[in-house]
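J.: Need a 3D model of the following:
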Amino acid sequence: MNLFTERAITIMKQIPAGKVMSYGQIAALAGSPRGARQIVRILHSMSRKYEIPWHRVINAKGEIGFKDEQQLFEQKRRLEMEQIIVDENNRIDLDKYRYLPDGLFF
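T.: Prediction:
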């Protein structure tokens, strides 16, 4: 596993319940500011194996990224179980719910 992937997994596993991070935010913190698509691939292929809280990762607009209705519903359900409000456009208020980790060292 490469260093970027290791860092990304570490960051995502630290997102606390009731908070979210964007793909781009995670990529930048992991060392690749333009690596948002890589975060999507990591989530898709490694979420189960590494027990990543995939539902806490959203796009830069604060939106749930899934177009598939079942996946969208599942992510929304999980977020709402953590008291995160998802509006009728499937958006999350990033000012309120964005996780800003401090002291993140590798």
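
J.: okay, CA-based contacts and neighbour counts for the rest of this
T.: Fine.

J.: tell me the contacts of the residue nearest the centre of the chain?
T.: Nearest residue to the geometric centre of the chain (C-alpha atoms, centre = their mean): residue 57, 1.5 Å. By C-alpha atoms under 8 Å, 6 or more residues apart in numbering, the residues touching residue 57 are 12, 20, 21, 22, 23.

J.: ok, the third one - how many residues close by?
T.: Using other C-alpha atoms under 10 Å, residue 21 has 24 neighbouring residues.

J.: this one as well, want them side by side:
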Amino acid sequence: MTLFTEEVLVIIKGIPYGRVMSYGQVARLAGNTRGARQVVRILHSMSEKYKLPWHRIINSKGKISITDKRYAAIQRELLISEGVEVFEDGSVNISTYGM
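T.: Predicted structure coming up:
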């Protein structure tokens, strides 16, 4: 496992209940300003194994970016269950719920 991957795992696990971060924010904090897509791949392949709070990651526009409607609905419901307000278009107020 690369150092970047290890850092991404630590950062994602550290996102508090009721808060969100973007893929790019996670990448920057892990040391790669251009690593947002790598964060996506890490989430896709390691969320279950490492019990990552994958639902707390949104895109840089403050929206749920999962294209599969079923998983987007699951993400939406998980965020709402943590007290995060998610609008009909899948957006979240980053100034309120962001890190």
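
J.: need the strands for structure 1, in chain order.
T.: 21-22, 57-58 (DSSP state E).

J.: The first one packs against which elements?
T.: By that I understand strand 21-22 of structure 1. Applying 3 or more C-alpha pairs under 8 Å, 6 or more residues apart in numbering; DSSP states H and E, one finds that strand 21-22 of structure 1 contacts strand 57-58.

J.: returning to what we had before: do you know which of the strands of structure 1 lies nearest residue 98 of structure 1?
T.: Taking C-alpha to C-alpha, strand 21-22 is the member of these nearest to residue 98 of structure 1, at 5.6 Å.

J.: what's the average distance of that closest one to structure 2?
T.: Comparing strand 21-22 of structure 1 with its match in structure 2 after superposition yields a mean distance of 0.3 Å (mean C-alpha distance after the TM-score superposition for structure 1).

J.: Chain neighbours aside, what residue packs nearest to residue 47 of structure 1?
T.: Excluding the flanking residues, the one nearest residue 47 of structure 1 by C-alpha to C-alpha, 6 or more residues apart in numbering is residue 54, at 6.4 Å.
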